[in-house]
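Engineer: Provided below are the primary sequence and the corresponding predicted coordinates.
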Amino acid sequence: MRFAISIPQLVEDGTFDPAAFRAFLTRAEELGFESAWTSESTLGAAPMLSPLETMTYAAACTETLRLGCVVFVTPLHSPVHLAKSLASLDQLSRGRIEIGVGTGGRGRMFSAFGVEPDGLVARFNEGLKLMEGLWTESRLTFKGRFWQLEGAAMEPKPFQKPFPPLWFGGNAPAALRRAVRHGDGFFGAGSQTTEQFAGQVRLVREALEDQGRDPATFQIAKRVYLGVGEPSVRVRLGEALRRMYAHAGPEIEAVGVSGSADEVVAGLREVADAGAELILLNPMFDDADQLERLAAEVIPQLKNEPSRSRTPSRPGAHAEPCA
């Protein structure tokens, strides 16, 4: 079982503490977390920092920690600009970037981004193919439905070759099959319960078999919102989740794992048994304190258990480009 930590992104106006941010990431690196992740929420009431800028700041604060976003809602981005930003960040971090991508679904204010909801999946597929072309070809001629380039060059390429690992989000069966066909891994959402995630993993494994893909070349992960401590953490976690998912009903509280260290261990064990090889631990408050408690009270119990997971493939071993 492998563990990642969420990068603190919830920052009220005027309250960002650079020293605390650096200390959190330095400590996460010292404690042996293999990666740290952001998420993307451009519009919303929760005060969430942008992922790219947060990852860039994090890269300057660390030496070995891998850094990612799950997920960039890529149809809302210019793929040329996003490809340039990610290639630059991979260079600046000396090859420590992981990239999560997803369509984001139809529940978005598409008009704010100049994007039509029709053809969302086609736009996602074409944009990803364009990014991969810019990352791998010295000159790219691209004649797509949404974007056209003639002999375009983008330098420098990503530090990782051919480009950083690609994780796919999503929950629909078609999205899971697309992840297996084009990605390096599937990342289950924090807004999904463990039971829902287990069903997604079953579909992923069926797709791996149907497509004749070696499971050892494909990783499975899940974000878990959590809180360790006294019974009051359940109330605090529920409040934080309702604030982040303002349009969700009270059932959103069921996605969290909270309570004593033993209760959190039990909840994370269920996530691992459902198929997660990498678990992204996502405290929703008291980030520094929760980091220490997870490292001291929770992770050692899980790491001392017999391994249920296979060894993952090396980062950056890609399937064929997205078509």
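Structural biologist: Happy to help now that I have it. Numbering: from 1, shown residues only.
Engineer: switch to C-alpha atoms for all contacts and neighbour counts from now on
Structural biologist: OK.
Engineer: Glu126: which element?
Structural biologist: Applying DSSP states H and E as the criterion places Glu126 in helix 120-136.
Engineer: Could you do Gly68 as well?
Structural biologist: Using DSSP H and E, Gly68 sits within strand 66-73.
Engineer: again with Ile5
Structural biologist: Under the criterion of DSSP H and E, Ile5 resides in strand 2-6.
Engineer: Quick check: which helices or strands does the strand holding Gly68 pack against?
Structural biologist: For strand 66-73, the packing partners by 3 or more CA pairs under 8 Å, 6 or more residues apart in numbering; DSSP states H and E come out as strand 35-38, helix 51-61, strand 97-102.
Engineer: what's the closest residue to Phe187 other than its chain neighbours in contact with, if anything?
Structural biologist: Using CA to CA, 6 or more residues apart in numbering and skipping residues adjacent in sequence, the residue nearest Phe187 is Ala221, 4.7 Å away. Taking CA atoms under 8 Å, 6 or more residues apart in numbering, we find Ala221 in contact with Gly185, Phe186, Phe187, Gly188, Gly275, Ala276, Glu277, Leu278, Ile279, Leu280.
Engineer: where does the second one land in three-state SS?
Structural biologist: What that stands for is Phe186. Taking DSSP: H, G, I helix; E, B strand; the rest coil as the rule, one finds Phe186 in the strand state.
Engineer: what's it in contact with, if anything?
Structural biologist: Contacts of Phe186 (CA under 8 Å, 6+ apart): Trp167, Phe168, Gly169, Leu176, Ala179, Val180, Phe218, Gln219, Ile220, Ala221.
Engineer: Roughly how far does it sit from Ile279?
Structural biologist: 12 Å (CA to CA, to the nearest Å).
Engineer: where do the strands sit along the stretch 151-300 of the chain?
Structural biologist: For the stretch 151-300 of the chain, strands defined by DSSP state E, counting those that start in this stretch occupy the ranges 166-168, 185-188, 219-228, 257-259, 278-283.
Engineer: For Phe24, which of those strands is the nearest?
Structural biologist: Minimum separation from Phe24 across the strands of the stretch 151-300 of the chain (CA to CA) falls at strand 278-283, 12.5 Å.
Engineer: Which strands and helices lie in contact with that closest one?
Structural biologist: Under the contact criterion of 3+ CA pairs under 8 Å, 6+ apart, strand 278-283 touches strand 2-6, strand 219-228.
Engineer: also this one, for the comparison:
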Amino acid sequence: MKFGINLLAVMKFFPLKLFSKLAVLSEELGYNGYFMADHYNLPGPIHECLEPFTTLAYIAAKTKKINLGTMVTPIPRYFPPQLAKIVAHVDHLSEGRIIFGIGAGWHPPEFKTYCQDQTFYDSSQLVNRTIEGMKLIFKLWTEKSVEFEGKYYSLKRANLEPKPFQKPYPPIWSGGKGDFMLKMAAKHFDGWIYVNWEQKNSEDYQKKVEKVKKHLQVFGRDINKFTFAIQASIADPLERVKTFVDAGCNYYVPVLGYPKQLKADQCLPAAKNFAHEVMASFK
């Protein structure tokens, strides 16, 4: 059983030094991963967020062994070759500690401000751009002189160097709860992330885990090598965490929540409390 931690990267409410302090403390406490949402802004009082990959590169220099990842990166918001380059470089800076969490995206204002064509696509195009974008990223990470002609992206004689530190590339976890995204995670990726903002119980999670497992069997993949992650709450008590573990979770990532739920000076104590009250029971 593994545990990560995720502090919402909100500049307005959390001081910059808190992110590195939390990462260093989390490593000392035995957390396996430190994750960041890939958002440039969020609705409501959240507003502007830290860019995740530059922040993770900084945190990589402050830590030694904890994995570092996004939860999750919206592929259609990026130009895939540029994203492939960024992830490969941060993988090198961290000496192979990156976990690449991916998704299709959901927040229109981000796309309209930061996407190359300033458009928020419909749901089918978001998914299709994610699939095509990842195909291109895979090729850039594993091949030289890449030729690619897709519906949305094209490249001629492109060569990305350096290739990722991890071979053939970092572990990739896919978000999404729809049937198609579950199937895609099982077919192409190394893990699946259930984002539980709604604070649902473990029954819904277990149903989706079973669907992913069935897809893994169909595709001839090893279930024991697949990560079933959940992004939940730092306030979750041991009894609740156990229900998700019993439902199939093998990587639990509590979020240090929205500013209204948790102030900056409460973050480090909350991380310590979760480690002592919950994580210690699984050792």
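Structural biologist: Nice, thanks for sending it over. What you see is a predicted model, and the numbers here were worked out from it, not measured in a lab.
Engineer: just to revisit the earlier point, point out the one among the helices and strands packed on strand 66-73 of the first structure that comes closest to Ala240 of the first structure.
Structural biologist: For Ala240 of the first structure, the closest of these is strand 35-38, at 16.6 Å, according to CA to CA.
Engineer: For that closest one, give the aligned segment of the second structure as residue numbers.
Structural biologist: On the second structure, the counterpart of strand 35-38 of the first structure by TM-score structural alignment is residues 33-36.
Engineer: Now tell me what touches that stretch from outside.
Structural biologist: Applying CA under 8 Å, 6+ apart, the contact partners of stretch 33-36 of the second structure are 3-9, 23, 26, 52, 66-72.
Engineer: again, 6 Å this time
Structural biologist: Stretch 33-36 of the second structure is contacted from outside by Gly4, Ile5, Asn6, Ile66, Asn67, Leu68, Gly69, Thr70, Met71, using CA atoms under 6 Å, 6 or more residues apart in numbering.
Engineer: Would you reformat these as a markdown table and include neighbour count and distance to Lys208 of the second structure?
Structural biologist: Conversion of those to a markdown table gives the following (neighbours: other CA atoms under 10 Å; distance: CA to CA, whole Å):
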| residue | neighbour count | distance to Lys208 of the second structure |
| --- | --- | --- |
| Gly4 | 24 | 21 |
| Ile5 | 26 | 22 |
| Asn6 | 26 | 22 |
| Ile66 | 22 | 28 |
| Asn67 | 21 | 25 |
| Leu68 | 27 | 25 |
| Gly69 | 31 | 23 |
| Thr70 | 23 | 21 |
| Met71 | 26 | 18 |
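Engineer: what two of the residues you listed have the greatest distance between them?
Structural biologist: For the contacts of stretch 33-36 of the second structure, the maximum inter-member distance is 15.4 Å, found between Ile66 and Met71 (CA to CA).
Engineer: contacting residues for the equivalent of Leu68 of the second structure over in the first structure?
Structural biologist: In the first structure, the residue matched to Leu68 of the second structure (TM-score structural alignment) is Leu67. Counting by CA under 6 Å, 6+ apart, Leu67 of the first structure makes contact with Ser35, Ala36, Trp37, Ile97, Glu98.
Engineer: Could you dump these into CSV and include neighbour count and distance to Tyr225 of the first structure?
Structural biologist: What follows is those, written out as CSV (neighbours: other CA under 10 Å; distance: CA to CA, whole Å):
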residue, neighbour count, distance to Tyr225 of the first structure
Ser35, 23, 16
Ala36, 26, 14
Trp37, 28, 13
Ile97, 32, 22
Glu98, 23, 20
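Engineer: ok, these vs Arg243 of the first structure, which is closest?
Structural biologist: Checking those against Arg243 of the first structure with CA to CA, the nearest one is Trp37 at 20.0 Å.
Engineer: if I look at that closest one, how far off is Lys129 of the first structure?
Structural biologist: Distance, Trp37 of the first structure to Lys129 of the first structure, by CA to CA: 24 Å.
Engineer: Also Gly95 of the first structure?
Structural biologist: Going from Gly95 of the first structure to Lys129 of the first structure by CA to CA gives 21 Å.
Engineer: Centroid-nearest residue for the second structure?
Structural biologist: In the second structure, the centroid-proximal residue (CA atoms, centre = their mean) is Met71; its distance is 2.3 Å.
Engineer: thought it was touching Ala37?
Structural biologist: Yes: the pair Met71 of the second structure / Ala37 is scored as a contact, 4.8 Å apart, by CA atoms under 6 Å.
Engineer: residues near Arg293 of the first structure, how many?
Structural biologist: 16 (other CA atoms under 10 Å).
Engineer: what does Val180 of the first structure give?
Structural biologist: Using other CA under 10 Å, Val180 of the first structure has 26 other residues around it.
Engineer: same deal with Ser41 of the first structure?
Structural biologist: Per other CA under 10 Å, the neighbour tally for Ser41 of the first structure reads 17.
Engineer: for Arg269 of the first structure, same thing?
Structural biologist: In terms of burial, Arg269 of the first structure registers 16 neighbours under the definition other CA under 10 Å.
Engineer: Check the gap between the nearest residue to it once chain neighbours are set aside and Ala122 of the first structure for me.
Structural biologist: Leaving aside its sequence neighbours, Arg269 of the first structure sits nearest to Leu302 (CA to CA, 6+ apart; 7.3 Å). Note on Leu302 of the first structure: its distance to Ala122 of the first structure, by CA to CA, is 41 Å.
Engineer: The helix holding Glu126 of the first structure - contacts with which helices or strands?
Structural biologist: If you count contacts as 3 or more CA pairs under 6 Å, 6 or more residues apart in numbering; DSSP states H and E, helix 120-136 of the first structure packs onto helix 79-92.
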